[in-house]
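J.: pasted the sequence and its predicted model underneath.
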Amino acid sequence: MSASTPQSDRPARPADRRVSARIGAIAESATLAVDARAKALKSAGRPVIGFGAGEPDFPTPDYIVEAAVEACRDPRNHRYTPAGGLPELRGAIAAKTLRDSGYRVDASQVLVTNGGKQAIYEAFAAILDPGDEVVVPAPYWTTYPESIRLAGGVPVEVVADETTGYKVSVEQLEAARTENTKVLLFVSPSNPTGAVYTRDEVEAVGRWALEHGLWVLTDEIYEHLVYGDAEFVSLPALLPELADRTIVVNGVAKTYAMTGWRVGWVIGPEDVVKAATNLQSHATSNVSNVAQRAALAAVSGDLSAVHEMRTAFDRRRQAVVRMLNEIDGVLCPEPEGAFYVYPSVKGLLGKEIRGRRPATSAELAGLILDEAEVAVVPGEAFGTPGYLRLSYALGDADLAEGVGRIQKLLAEARD
């Protein structure tokens, strides 16, 4: 009699999985999924207006494009370069960081990455061990918790809503802290809400992290997009004593309308940056040299381009807030940064709209796409159901038309 067990009686083994449990658990990027669906519908001839992707509608400034053209002609850029980034770009990023946020770092503390997403993942991977907890204020950008899980960490959500301007308090953070807490994720200005913490609030959060010996990962990608009296404050510049346990992630995507160029960076203590660089050396090697040369031109130049974009975004911000607040059942706080609004639509859930009664913001977003041909991202993607995120980084005419369609559709809501 054979000692082997018949295959039909054998329990499923991990080796029988076609996709690993770790990767199979990753959720698709909701923002990119909404953007892809909107673009597919437009390609099919439907007049869809997309508020899904966080992407400036402006072209990359000409001087940056020209730097890339010249880089293509230079044979030096046809070869491998250091995995951590071109030395001149790392130095320029250090100089730009001092110029823009008052935070003094050395080029050795900079790692150039393939966009902000790689920067976020590699930063978490460099400091997290299995089971380490990361406090994540919600609403959060959809990529943060997935990056934490991929790195072996555990995201612990702390939820804020419109009553506090979508900002969490130190008391909330302390209530979420456990003996396994290792990192605080801190983002200001925020995606998806546009919330901006004041200088006093930033200091209070930083001192709490310092008191408890926590790491802080702070995403500064929207540093130049603040409006009115709001002020961007860099946490390690404000509290230098926290710098040795702070990692900053940033990039050229939002400031210079360079989302497709894929250049971001990590700034942190040298040992952490070295560890993240080692990871990148095996994962992707160097970032495209042409894109790095373009980024060098961007961060070495002045900020006139972003000033023009910010003026347009500010105008659109005020328009979209006004139009959304005209809809019964919608409450839209005015964001102070980034280029998103995050209105509550709880007052519309369960109401009848064209024969349907959306019970969730995800169902409402689907209804808006089907009936108004406008793409928005539901709050479920950001950890807080009952909301929608709209990016106002699109042309004024499209913005007015798109929100106008939403107004017309939701005006039909009935009990």
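T.: Arrived safely, thanks for sending.

J.: when you work out contacts or count neighbours from here on, use the C-alpha atoms and nothing else.
T.: Fine.

J.: any idea how many residues pack against Arg99?
T.: 11 (other C-alpha atoms under 10 Å).

J.: let me redo that: Gly402
T.: Around Gly402 there are 20 residues (other C-alpha under 10 Å).

J.: and the gap between it and Asp35?
T.: 15 Å (C-alpha to C-alpha, to the nearest Å).

J.: cool, and Leu239?
T.: Taking C-alpha to C-alpha, one finds Leu239 at 38 Å from Asp35.

J.: which residues in the stretch 101-250 of the chain form strands?
T.: Here the stretch 101-250 of the chain has its strands, by DSSP state E, counting those that start in this stretch, at 110-113, 133-138, 154-159, 181-187, 215-219, 246-251.

J.: contacts for the fifth one next, please.
T.: Residues outside strand 215-219 that contact it (C-alpha atoms under 8 Å, 6 or more residues apart in numbering) are 123, 182-188, 209, 235, 245-250.

J.: if any of those residues are buried, put those into a PyMOL selection.
T.: To isolate the buried ones among the contacts of strand 215-219 in PyMOL, judged by 16 or more other C-alpha atoms under 10 Å, type:
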select buried, resi 123+182+183+184+185+186+187+188+209+235+245+246+247+248+249+250
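
J.: next, the one to line up against it:
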Amino acid sequence: MIQFNISDRTKFMTESATLKMAQMARELKAKGHDIINLSLGEPDFDTPIHIKEAAKTALDQGQTKYTPVAGTLELRKAISEKFKKENNLQYSPDQIIVSNGAKQSFANLCFAMLNSGDEVIIFTPYWVSYYEIVKLADGVPVCLDSTVENNYKPNAEDLRKCITAKSKMLIFSSPCNPTGTVFHEKDLQEYVEVLKDYPNLIVISDEIYEQIIFDNKHVSIGSLSNMIERTVTINGFSKGFSMTGWRLGYLGGPKEIVDACIKIQGQFTSGAAAFTQYAGARALTSDLSPTHLMRDEFKVRRDLCYDLLSQIPGLVVNKPEGAFYFLPDIKSYFGKSHNGEVIKNGDDLALYLLHDAHTALVSGEAFGAPNCLRISYSLSREKLREAISRIAVALGKLS
């Protein structure tokens, strides 16, 4: 029998917890169980019709060939204009690279910028792939923790304490996956005041959820005083336009950094698909009313879930301002049991709820928040009511 010697970097990587839980939910559903899946970060809306029609037009026009590694000029011009009008960011088309999703944008950046031992400060809780991609690029993740009690916003002085001579980059998302936290201009300005003392620290702002903010206006940290020269802004089409399966993302940043990312992408995947880029340009330059309708529905669901979750004893929950997630603290259930099954951590509780409540959630362990569970409210209101009812009943059995 052949023995394959898998690389060390692969052995030390962690499987995506969100995808793993989704797979477990599918397997149970295939066996006939009525599973409600609150584990995936995917809008339940269809891609707007005019964007799909644009893709069809591109295919009919024969846009099926290789594209420039950095992306088509048409799309990069549209992104540049979007950055200027919506975010007050001045990135010219040659400061933009289009990728196969925002995840690849971040991976390109890490492989382009990190040397062995370079530290990347990550606002925690974090999106699952930040930590793993930094490790894969031979960097060192440094977690800057926050809790539900402070609405998952790290203290600016705690940021200062994280910065060392090895600090190379800082990454955060606003709105945040998995917390729904939105960093307001006041919050960002406090971080900027600290960052002034560390001019070589690169700031990465993941703004993939910017279109899903309920109560305030989105602010890009790169638009603040003297930040554009050191800020890389990542965005994409998956969330705001419900285009998760299209795999189309982008970043804007200093030209030297973008050129390095182009080198990396040129060897890994080359350019994103031609017809998806054509549709992406259409998305950015056309009517945003479908996006706004989706945002408004998510707000209704947010309010519904907050009311229901707040009534469950033992859950500590805050009211997120964006994206479509809750990250309640569930540590009060640790040490409790049902039918001899002891809940020791978030992984145990997630599995218990999957099998007892037939509801799929993701343990906060994967997000750097071991005392939490992530709940995605990207399902109908009816499904959300049923899911939270099931959760409440199952948690009530623990003693």
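T.: Great, that's in hand. Nothing here was measured: the structure is a model prediction, and the numbers come from that model.

J.: quick check: TM-score for this pair?
T.: Once superposed, chain against chain, the TM-score is 0.97 (TM-score structural alignment, normalised by the length of the second structure); 396 aligned residues with a C-alpha RMSD of 1.2 Å.

J.: if we can go back for a sec, more crowded one of Leu239 and Asp35 of the first structure?
T.: Asp35 (21 against 15).

J.: so the counterpart of that one in the second structure, which of the three states?
T.: Counting by TM-score structural alignment, Asp35 of the first structure corresponds to Ala22 in the second structure. When classified by DSSP: H, G, I helix; E, B strand; the rest coil, Ala22 of the second structure comes out as helix.

J.: again, but for Asp259 of the second structure
T.: Relying on three-state DSSP, one would call Asp259 of the second structure helix.

J.: ok, it - contacts?
T.: Per C-alpha under 8 Å, 6+ apart, neighbours of Asp259 of the second structure: Gln95.

J.: any idea what it aligns with in the first structure?
T.: With TM-score structural alignment as the criterion, Asp259 of the second structure matches Lys274.

J.: what's the separation between that match and Phe313 of the first structure?
T.: Taking C-alpha to C-alpha, one finds Lys274 of the first structure at 37 Å from Phe313 of the first structure.

J.: and for Met323 of the first structure?
T.: From Met323 of the first structure over to Phe313 of the first structure (counting by C-alpha to C-alpha), the distance is 15 Å.

J.: neighbour count winner among the two?
T.: Phe313 (26 against 15).

J.: sorry, back to before: quick one: which of the strands of the stretch 101-250 of the first structure is nearest Phe58 of the first structure?
T.: strand 246-251 (16.7 Å; C-alpha to C-alpha).

J.: got the angle for the closest one vs strand 215-219?
T.: 20 degrees (axes from the mean of the first three to the mean of the last three C-alpha atoms, to 10 degrees).

J.: output the contacting helices and strands for the next helix or strand after strand 246-251 of the first structure.
T.: Next along the chain after strand 246-251 of the first structure, taking DSSP states H and E as the criterion, comes strand 264-267. Contact here means 3 or more C-alpha pairs under 8 Å, 6 or more residues apart in numbering; DSSP states H and E; on that basis strand 264-267 of the first structure packs against strand 110-113, helix 115-127, strand 246-251.

J.: and the residue lying closest to Pro236 of the first structure once chain neighbours are set aside, what does it touch?
T.: Using C-alpha to C-alpha, 6 or more residues apart in numbering and skipping the chain neighbours, the partner closest in space to Pro236 of the first structure is Ala243 (4.9 Å). Residues in contact with Ala243 of the first structure (C-alpha under 8 Å, 6+ apart) are 236-237, 268-269.
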